[in-house]
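Student: sequence unknown, structure follows:
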């Protein structure tokens, strides 16, 4: 079995950050922390002009939080620390001075939707359906909500949250603004992602940096807000309802 990893590769001024976990690219704390630090490091690397965020494998982009780790949480502080992992990654993406292109090749759930929403420009395949399942397991998409609502609006975000067992199609996500373009195949997706990254890497890096600031205007409070949201999820994950539900879906 391939071990979880987060890798950064650099080619022609483009940095590619790839994360992987054998359980459908789920996100335990160690992967979240490594992803956060890799984004920070890439943002500080003067060689890199633009970033691509992708996951390994050909199917699921990201299954969200690690259920095994959620089940093991025994107190609110530990719960807050776990969900702060997602908060820290989103804030690292928000604060990164480089534009981040999202490459979503397959289904994405929960925190994975938050990652896609926190990219500056996201491309996907027709197989990249999205779901916010948190309410169905007794918590809610509190941490990622600001990023998701910023991209698709509060109404669409509420629809996804309430219909917690529904996968919404990639074309639906495009209509709402989560994805900029949807492609039939992964090959077409990769061609488009690479072409876009190549073009952006040739632009004035100062202009890109200033434009990113404009894209994220009004989010200066997220360092505090997302930690407050992490505390809410960290408390709810201790409920008997959530513990029982997670054990039904648990995968090793």
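Tutor: Received it, and whenever you're ready, just let me know what you need. Remember, it's a predicted structure, so these values are computed and weren't measured experimentally. Residues are numbered from 1 along each chain as shown.
Student: CA only for contacts and neighbour counts going forward, please
Tutor: Will do.
Student: Need the residues that contact stretch 170-185.
Tutor: Applying CA atoms under 8 Å, 6 or more residues apart in numbering, the contact partners of stretch 170-185 are 116-117, 121-130, 148, 151-153, 156, 189.
Student: and those, which of them are in helices?
Tutor: 116-117, 148, 151-153, 156, 189 (DSSP state H).
Student: which residues does residue 227 contact?
Tutor: 80, 84, 87, 143.
Student: The strand or helix carrying residue 93: which residues count as buried?
Tutor: Using DSSP states H and E, residue 93 sits within helix 76-95. Within helix 76-95, the residues scored as buried using 16 or more other CA atoms under 10 Å are 76, 78-95.
Student: just stretch 39-57 next, same as before
Tutor: By neighbour count on 16+ other CA under 10 Å, the buried set for stretch 39-57 is 39-40, 42-43, 48-56.
Student: Identify the farthest-apart pair in those residues.
Tutor: Pairwise distances across the buried residues of stretch 39-57 (CA to CA) peak at 22.3 Å, for the pair 49 and 56.
Student: Relative to residue 30, how far out is residue 75?
Tutor: Plainly put, residue 75 is 19 Å away from residue 30 if you go by CA to CA, to the nearest Å.
Student: Equivalent analysis for residue 127, please.
Tutor: 28 Å.
Student: neighbour-wise, which of those two wins?
Tutor: Taking neighbours as other CA atoms under 10 Å, residue 127 and residue 30 compare with residue 127 leading, 22 against 14.
Student: excluding its backbone neighbours, what's nearest that one?
Tutor: Spatial nearest neighbour of residue 127, chain neighbours left out: residue 106 (5.0 Å); criterion: CA to CA, 6 or more residues apart in numbering.
Student: here's the one I want to compare it with:
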């Protein structure tokens, strides 16, 4: 049973030092701004919680992992500041994940688009199913995945980022994502995925918390400038979303 709330839902469960954050939205687990804000705050809160050693990020239901940012909000943007604020949503979440003192394990059970690919890329380790294909379709509406690009590039490299962004209408398989380094392992079905997540996170949670924290810092070394960079990228998208090209493309999509 998924959420029916228009602003989506966010629940955190803490058990045996493992915090599981589960987000949901009736529109294929997409993110309105309010839900992105709540998710960023949740990472900040868990970062300082001594009862938590590891974080698992997952979404509701069995189909899409995340359809990116809210389409309804996107088409309603009609001023630069609004656009900048909208695109800063994913910037703030990625930065919160980057600065979180706990390692974040992503559970990607299904298809992922746009900002959802950015979320997966900002996890420290991702386990997925064969159904977890990815796509960056931003070019088709006249914008680009500028905010999430640094996180995606950090995992799949410049060539992988180019393949994803320039071929904006094609899905890349879960095995492509694994080969490129976005996913660590790919499983046949959700049952196998969940079994492995349980085993893997239990192991991780039993390790020295200080060692885990030092590893988290080591993995993200060299990204300290992202606070400013991702907001600059949000400004780029905020300008583009007001272009005639994008307005026409969004009007077509709306129909």
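Tutor: Good, I have the coordinates. Since this is a predicted model, take the numbers as computed values, not measurements.
Student: about what we covered before: need the ones in helices among the contacts of stretch 170-185 of structure 1 in a markdown table (columns: neighbour count and distance to residue 237 of structure 1).
Tutor: Formatted as a markdown table, those follow (neighbours: other CA atoms under 10 Å; distance: CA to CA, whole Å):
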| residue | neighbour count | distance to residue 237 of structure 1 |
| --- | --- | --- |
| 116 | 30 | 23 |
| 117 | 25 | 23 |
| 148 | 23 | 21 |
| 151 | 22 | 26 |
| 152 | 19 | 26 |
| 153 | 16 | 26 |
| 156 | 17 | 25 |
| 189 | 21 | 36 |
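Student: which one of those sits closest to residue 215 of structure 1?
Tutor: residue 151 (10.8 Å).
Student: For the aligned partner of residue 172 of structure 2 in structure 1, list the residues it contacts.
Tutor: Per TM-score structural alignment, the equivalent position to residue 172 of structure 2 in structure 1 is residue 168. By CA under 8 Å, 6+ apart, residue 168 of structure 1 lies in contact with 129-131, 160.
Student: ok, and the most crowded of those residues?
Tutor: Going by other CA under 10 Å, residue 130 tops the contacts of residue 168 of structure 1 with 26 neighbours.
Student: What lines up with that residue in structure 2?
Tutor: Per TM-score structural alignment, residue 130 of structure 1 is aligned with residue 134.
Student: which bit of structure 2 covers stretch 207-221 of structure 1?
Tutor: With TM-score structural alignment as the criterion, stretch 207-221 of structure 1 aligns to 211-225.
Student: follow-up on the earlier one: how about the match of residue 130 of structure 1, what does it touch?
Tutor: 111-113, 117, 171-174, 177.
Student: can we see that at 6 Å?
Tutor: Shown in contact with residue 134 of structure 2 (CA atoms under 6 Å, 6 or more residues apart in numbering): 111-113, 171-172.
Student: What are the boundaries of the strands in the stretch 101-250 of structure 2?
Tutor: 103-108, 112-113, 125-129, 134-135, 185-187 (DSSP state E, counting those that start in this stretch).
Student: Select, out of those strands, the one closest to residue 8 of structure 2.
Tutor: Closest among the strands of the stretch 101-250 of structure 2, using CA to CA: strand 112-113, at 17.0 Å.
Student: Report the distance from the closest one to the chain centre.
Tutor: 9 Å (CA atoms, centre = their mean, to the nearest Å).
Student: For that strand, grab the matching residue range in structure 1.
Tutor: The aligned range for strand 112-113 of structure 2 is 108-109, by TM-score structural alignment.
Student: which residues are contacting the matching stretch?
Tutor: By CA under 6 Å, 6+ apart, the residues outside stretch 108-109 of structure 1 that reach it are 61-64, 130-132.
Student: Ok, stretch 189-203 of structure 1 next?
Tutor: Taking CA under 6 Å, 6+ apart as the rule, stretch 189-203 of structure 1 contacts 49-50, 183.
Student: buried sites along that stretch?
Tutor: Neighbour-count burial for stretch 189-203 of structure 1 [16+ other CA under 10 Å]: 189-190, 192-193, 197-198, 200-201.
Student: count of residues packed around the equivalent of residue 143 of structure 2 over in structure 1?
Tutor: In structure 1, the residue matched to residue 143 of structure 2 (TM-score structural alignment) is residue 139. Residue 139 of structure 1 has 19 neighbouring residues, counting by other CA under 10 Å.
Student: Just list the residues touching residue 139 of structure 1, thanks.
Tutor: 233, 236.
Student: how about a cut-off of 8 Å?
Tutor: For residue 139 of structure 1, the contacting residues are 233, 236-237, 242, by CA under 8 Å, 6+ apart.
Student: repeat for residue 41 of structure 2
Tutor: Residue 41 of structure 2 touches residue 96, counting by CA under 8 Å, 6+ apart.
Student: Noted, bye for now.
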